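Enquirer: what follows is a predicted protein model with its sequence.
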Amino acid sequence: MLFNFSRFPIAKQHSLIVVCIALLAILAHFLTANSQDYLVYQRELISQGQLWRLLSGHFLHTNGYHLLLNLAALTMLWALHGHFYNLKNYTSIFIGTALFCSLALYQFNPNLIQYVGLSGVLHGIFVWGAILDISHKEKTGYLLFIGVCLKIAYEQLYGASAEVMSLINADVAVDAHLWGAVGGLLFSLIYLSYSKKKPVTQQK
């Protein structure tokens, strides 16, 4: 089963950071257009030294539908893997994946001038959760990991659905999904390696 209600992630350490990210995205959506222009991932302005855009752009969305889709995905991932979350590891995976995704887009996708949205980061968090499932001997982790890989492969070959593009009133940056997933995979390997090396303290 995907959900184990006995460990449903309602505790503060599992949910607080997710709520904070959701609130930041909602707040960013209601900023004035001028304020949003100061935060969006914009390639030319990043090249001029406005590096905060590598992170802040992920909190902005093209319209309300785009925001709601990403908030729904954020919530789904919390329900699915929130029992793994704490303030330290979730903050690390979120910021690490966001920066990796933005830097990869900047380096390898020069034609992408502007980007907004949480979806790239969410793909990385999805991968991280699936890898942790696998490391905990949960068979659903393999299904989730294969599923997200197939989704990304399909998008790379055929692009995103026209319905989604119409809904969010913008092209879907499928390469952001790819780089977000790669960032999540790299972070997962580092995280698991660190966890194995961390000494276990005995409690008396």
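Expert: On my side now, so go ahead.

Enquirer: only C-alpha atoms for contact and neighbour calcs from this point on.
Expert: Fine.

Enquirer: contacts for stretch 45-52?
Expert: 39, 53, 54 (Cα atoms under 8 Å, 6 or more residues apart in numbering).

Enquirer: now residue 36: how far from residue 25?
Expert: Residue 36 sits 11 Å away from residue 25, going by Cα to Cα, to the nearest Å.

Enquirer: and the strands in this protein?
Expert: In the chain, the segments counted as strands under DSSP state E are 41-42, 114-115.

Enquirer: by contact count, what packs against the first one?
Expert: Read that as strand 41-42. For strand 41-42, the packing partners by 3 or more Cα pairs under 8 Å, 6 or more residues apart in numbering; DSSP states H and E come out as helix 53-56, strand 114-115.

Enquirer: quick check: neighbours shared by residue 36 and residue 25?
Expert: With Cα under 8 Å, 6+ apart as the test, residue 36 and residue 25 both reach residue 60.

Enquirer: so which of these two has more stuff around it?
Expert: residue 25 (22 against 18; other Cα atoms under 10 Å).

Enquirer: here's the one I want to compare it with:
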Amino acid sequence: MRNYLARSVWIGIGLISVIVFGAGVSATEHLRFDRVAIEAGEWWRLLSAHFVHLSSGHLFLNLAALALAAYVTSPSASLRLQLLAWGWLCLVTGVGLFIFADDLYYYVGLSGALHGAMLVAIAPSPYYSPKVRLIVVLVIVVKVIWEQTGFYDDMANSEMVGGRTEARSHMFGAIAGLVWIAVSQSWKYYERRKSLEN
């Protein structure tokens, strides 16, 4: 049986998203990514925006993706590292949108950070072979690259989610995830080398 305690961070993120959605319009207005409000000093919106959703359909899609990423997460992953990873993914996505998407005034949703979270979850997962893990990582990366081209229709899911899909958030989330993987793998390699030398 898989260790469900290791997924408490993921469950918490899902619960926060459901609670914020249930709180209604007022919560959305105070927590969403709002460029003018952020420029006025409301920096928490860079993180809180990820827990706000446009509609029940939008929330359901993100919760389904969250559950999938949690499912492939290694039960040996420490809660502290998971919290750090989620903080990193949300922060990089929010800051990336703020700095590099200057035409974007409002943003809500977990999908940007989720693209990074799926990468962070699958890369070290003990449940799949290295080949399967590499294929999943490549599929996510190719998807994100495709979304940045003119072939992608950011309004394709508008009826379900209640608005336009902000594909740039997927890109920043994926970049954050890849950086996390690179740093964590480099650290593990360093620790192995150090233990062999001693």
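Expert: Looks like it arrived, so ask away. This one's a predicted model, so the numbers in the text were calculated from it and none came from an experiment.

Enquirer: any idea what the TM-score is?
Expert: After superposition, the two chains reach a TM-score (TM-score structural alignment, normalised by the length of structure 2) of 0.88; 192 aligned residues with a Cα RMSD of 2.2 Å.

Enquirer: tell me which of the helices and strands packed on strand 41-42 of structure 1 sits most buried.
Expert: Stretch with highest mean neighbour count among these: helix 53-56 (a mean of 22; mean count of other Cα atoms under 10 Å).

Enquirer: mean deviation of that helix from structure 2?
Expert: Aligned to structure 2 and superposed, helix 53-56 of structure 1 gives a mean residue distance of 0.4 Å (mean Cα distance after the TM-score superposition for structure 1).

Enquirer: which part of structure 2 matches that helix?
Expert: Counting by TM-score structural alignment, helix 53-56 of structure 1 lines up with residues 45-48 of structure 2.

Enquirer: output the longest helix belonging to structure 2.
Expert: Secondary structure of structure 2 per DSSP state H: the longest helix is helix 167-197.

Enquirer: buried ones in that one?
Expert: Buried residues in helix 167-197 of structure 2, counted by 16 or more other Cα atoms under 10 Å: 167-181.

Enquirer: what's the match of helix 53-56 of structure 1 in contact with?
Expert: 30, 31, 32, 33, 34, 38, 87, 90, 91, 94, 95.

Enquirer: tell me the counterpart of the third one in structure 1.
Expert: When you say that, I think you mean residue 32 of structure 2. In structure 1, residue 32 of structure 2 lands on residue 40 (TM-score structural alignment).

Enquirer: hmm, residue 117 and its match touching each other?
Expert: No. Residue 40 of structure 1 is beyond contact range of residue 117, at 9.4 Å (criterion: Cα atoms under 8 Å).

Enquirer: what touches both of the two?
Expert: 57, 58, 60.

Enquirer: which single one of these is nearest to residue 74 of structure 1?
Expert: residue 58 (12.8 Å; Cα to Cα).

Enquirer: skipping adjacent residues, who's closest to that closest one in space?
Expert: Closest residue to residue 58 of structure 1 apart from its sequence neighbours, by Cα to Cα, 6 or more residues apart in numbering: residue 117 at 4.6 Å.

Enquirer: need the contact list for the counterpart of the one you found in structure 2.
Expert: Matched by TM-score structural alignment, residue 117 of structure 1 corresponds to residue 109 in structure 2. Shown in contact with residue 109 of structure 2 (Cα under 8 Å, 6+ apart): 49, 50, 51, 52, 53, 54, 58, 59, 62.

Enquirer: I am finished for the moment; much appreciated.
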